[in-house]
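# Fold the following, please.
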Amino acid sequence: MTKAIKKQALGRGLSALLKDPENDIKSAEDKNADKVVGSIVALDIDTIEINPFQPRTNFNEESLNELSTSIKELGVIQPITVRKLDYNKYQLISGERRLRASKIAGLTNIPSYIRLANDNESLVMALVENIQRHDLDPIEIALSYQRLIDEIQLTQEQMSERVGKKRSTIANYLRLLKLDPIIQTGIRDGFITMGHGRALITIENHDVQADIYQKIVSENLSVRETEVLVKNYQESLKPTKSKTAAKPNAFNVEDKQQKAIINFFGAKVDVKVDAKGKGKITIPFHSEEDFNRIIKLIQS
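Below is the predicted model of the structure:
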């Protein structure tokens, strides 16, 4: 507890310096800038505004409350990072969870690293720091990479150097943004993984993507099962081989026909047709009650 209090007390003299209008520091060349920049300063929470460049948009309320309880007991162990905007006015670069939890805990000041940065530098610092976090979902990371491309004009190669990730890794995240928005939301909410998303990217038709996504969620399919499902769909798009076409009795069961059978029986009906046009329909049931239900449908 004593260590926490000492940590919170760091920079009290510097805080007074920053509140002196005659010592307003706006650039590295200003008087006393060397005393402030890079130091840990106890700043009034009310003087810190949220970073508009923050890529993270979801904050778990339960997790924030747990962090708030920890802060009440131990203080803010890791200082936040801010940039100076104006006299006694700062903008958060990183540490929004700590700032939010400190407010919940009722703190009036928070230990902060002070940086002097323009908007682009602030954006890069915020995005790069957040990309390194382990609790960001894949879509948040992908959006962070996209912002670095759109707003800072960084290439994937340059981003690779800045964030310490392979170029191929960055490319895989960015490709997730080509998915249907519903699927992107599914990844963010944890219904499917990035692996499922990467399998679905190879399908350009968003309606088909959405249909397979619903199947993944409803049947709890693994990434491997999803890859097989996507592969089967891609195979179905290929032209029929000439030797198969030469057999007049052979035919393909269309997706809409199979869907009609599935909808009728309310079960995952399997339809198979061989090269001679012969086939079978398999109707699964899960209980005697389910079996009797199917019998009634057939007899009706």
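
# From here on, just use CA atoms for contacts and neighbour counts.
Fine.

# Give me the distance between residue 88 and residue 216.
When distance is defined by C-alpha to C-alpha, to the nearest Å, residue 88 is 52 Å away from residue 216.

# Now do the helix or strand containing residue 272: which elements does it pack against?
Element membership for residue 272 (DSSP states H and E) is strand 270-273. Other helices and strands packing on strand 270-273, by 3 or more C-alpha pairs under 8 Å, 6 or more residues apart in numbering; DSSP states H and E, are strand 279-282.

# Beyond the strand it packs on, next helix or strand please.
Next element after strand 279-282 (DSSP H and E): helix 288-299.

# For that next one, buried residues please.
Across helix 288-299, burial judged by 16 or more other C-alpha atoms under 10 Å covers residue 294.

# now stretch 70-89
In stretch 70-89, counting by 16+ other C-alpha under 10 Å, buried: 70-72, 74-76, 79-85, 87-89.

# Please name the nearest non-neighbouring residue to residue 101.
Of all residues beyond its chain neighbours, the one nearest residue 101 is residue 68 (4.5 Å), with distances taken as C-alpha to C-alpha, 6 or more residues apart in numbering.

# what about the strand or helix carrying the one you found, distance to the chain center?
Here residue 68 sits within helix 61-74, counting by DSSP H and E. Here the centre of helix 61-74 is set off from its chain's centre by 23 Å, with C-alpha atoms, centre = their mean, to the nearest Å.

# Could you also give me the structure for this next sequence, so I can compare it with the first?
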Amino acid sequence: MEQKSINKLIENASQGQYELIDTDLISPNPFQPRQTFDTAKLNDLASSIKKSGIYQPLILRQPVPGIDRYEIIAGERRYRASIIAGLKKVPAIIRNFSDEDTMEAAVIENLQREDLSPLEEAEAYQSLIQNLHLTQAQISERLGKSRPYIANYLRLLGLPLQVKKELQSGELSMGQARTLLGLKQLSQIQRLAEKTIRDGLTVRQLEEIVNNLNVKEKTFSTEVNKQEKKSPFIVELEERIQDKMGAKANIITKSRQHGKIEIEYESMEDLDRILEVLNISLD
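Got it, this is the predicted structure:
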């Protein structure tokens, strides 16, 4: 897809004559990154719509031309609130958007609202990478966010499934989750996450625990490497790879010019994250 400003694209789409569309002919955006909608806020918006109507039309598209079925490009909160308010028709502008444009509009509209959960935001970036084949650098340019910022969110996808659920529910904060990802031994994340929630650990307290565990892990790894007669050069390489990948690495030397590198992953999401760091696409 050619480079373009999705903001301009939506702005252009919102200009023009609107029409009233039956709400039962409208479906949510299939590329919607938001998993949960705040019920209280939707009810507040529904009350406002009952009183004053909808000031800004929804932007819709017809996935199949000529068939009266529509998908939301922008305005899903207004659509959901209109249903709560009992509206049978909503004002909308119909535009010819491709799947790529629709996906990008859904992701960016939600990102600009800045109330996605950290995990939803991470998954939004990942959807742009996987489905639109954008690099982190391209996402950074389009959204006006730094590449390290985006990379930090993408790392959240490497968390164990249960820890992701705890992050999504708010039991863990973004700061706590990022600190947990600093563990050299990724198998320790789940146990430490449970302790964090149980004991109400602050990010600072958690950082101290992670640092202590990493020191022990480094000491243990060094001892193992000594037993395996690994050279200081190989040990340092392993540590640098681990820092780069956020995953445990092991270099096995078979001869002076032959060997292999092993990188551990904890889940398929963690593997996807590692492949992204390596700039490897399976498409």
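
# What range does the helix holding residue 68 of the first structure cover in the second structure?
Residues 39-52 of the second structure are matched to helix 61-74 of the first structure when aligned by TM-score structural alignment.

# go on, stretch 17-32 of the first structure?
Against the second structure, stretch 17-32 of the first structure falls on no residues (TM-score structural alignment).

# Which parts of the stretch 201-300 of the first structure are helices?
With helices called from DSSP state H, counting those that start in this stretch, the stretch 201-300 of the first structure shows them at 206-219, 223-236, 242-245, 255-265, 288-299.

# Next, the mean deviation of the first one compared to the second structure.
This means helix 206-219 of the first structure. Mean deviation of helix 206-219 of the first structure relative to the second structure after superposition (mean C-alpha distance after the TM-score superposition for the first structure): 1.3 Å.

# do the second one as well
Comparison of helix 223-236 of the first structure with the second structure after fitting gives an average deviation of 0.9 Å (mean C-alpha distance after the TM-score superposition for the first structure).

# Are there helices or strands packed against the helix holding residue 68 of the first structure, and which ones?
Secondary-structure packing of helix 61-74 of the first structure (3+ C-alpha pairs under 8 Å, 6+ apart): helix 96-104.

# and for the helix it packs on, what are the contacting residues?
Outside of helix 96-104 of the first structure, the residues within contact range by C-alpha atoms under 8 Å, 6 or more residues apart in numbering are 45, 50, 59, 64-65, 67-68, 71, 76, 80, 110.

# in the second structure, what residues pair with that helix?
Taking TM-score structural alignment, helix 96-104 of the first structure hits residues 76-84 over in the second structure.

# The matching stretch: average distance to aligned residues in the first structure?
Mean deviation for stretch 76-84 of the second structure: 1.1 Å (mean C-alpha distance after the TM-score superposition for the first structure).

# how far out from the middle of the chain is that stretch?
24 Å.

# what about the strands in the stretch 151-283 of the second structure?
Using DSSP state E, counting those that start in this stretch, the strands of the stretch 151-283 of the second structure run over 249-255, 258-263.

# got CSV for those, with mean neighbour count and distance to residue 19 of the second structure too?
Output for those, formatted as CSV (neighbours: other C-alpha atoms under 10 Å; distance: least, C-alpha to C-alpha, whole Å):
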stretch, mean neighbour count, distance to residue 19 of the second structure
strand 249-255, 14, 59
strand 258-263, 11, 56
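
# Nearest to residue 135 of the second structure, out of those?
strand 258-263 (22.5 Å; C-alpha to C-alpha).

# Trace that closest one over to the first structure and give me the residue numbers.
With TM-score structural alignment applied, strand 258-263 of the second structure matches no range in the first structure.

# returning to what we had before: how close does the match of helix 61-74 of the first structure sit to the first structure?
Mean for stretch 39-52 of the second structure is 1.9 Å (mean C-alpha distance after the TM-score superposition for the first structure).

# ok, so of the contacts of helix 96-104 of the first structure, who is nearest residue 243 of the first structure?
Closest approach between these and residue 243 of the first structure, by C-alpha to C-alpha: residue 59, at 58.4 Å.

# tally of neighbours for the closest residue in space to that closest one that isn't next to it in sequence?
Distances taken as C-alpha to C-alpha, 6+ apart put residue 97 closest to residue 59 of the first structure, at 7.5 Å, once the chain neighbours are dropped. Neighbours of residue 97 of the first structure under the rule other C-alpha atoms under 10 Å: 17.

# Can you tell me how far residue 97 of the first structure is from residue 133 of the first structure?
From residue 97 of the first structure to residue 133 of the first structure the distance is 12 Å (C-alpha to C-alpha).

# again, but for residue 290 of the first structure
The gap separating residue 290 of the first structure from residue 133 of the first structure is 48 Å, by C-alpha to C-alpha.

# ditto for residue 279 of the first structure
53 Å.

# what's the closest non-adjacent residue to the aligned partner of residue 186 of the first structure in the second structure?
Matched across to the second structure, residue 186 of the first structure falls on residue 166, judged by TM-score structural alignment. Leaving out its chain neighbours, the residue that sits closest to residue 166 of the second structure by C-alpha to C-alpha, 6+ apart is residue 172, at 5.7 Å.

# ok, now which ones touch the one you found?
For residue 172 of the second structure, the contact set (C-alpha under 8 Å, 6+ apart) comprises 166, 193, 196-197.

# how close does it get to residue 118 of the second structure?
Residue 172 of the second structure is 10 Å from residue 118 of the second structure, by C-alpha to C-alpha.

# cool, and residue 105 of the second structure?
Residue 105 of the second structure is 19 Å from residue 118 of the second structure, where distance means C-alpha to C-alpha.

# more neighbours, the two?
Per other C-alpha under 10 Å, whichever of residue 105 of the second structure and residue 118 has more neighbours is residue 105, with 24 against 21.
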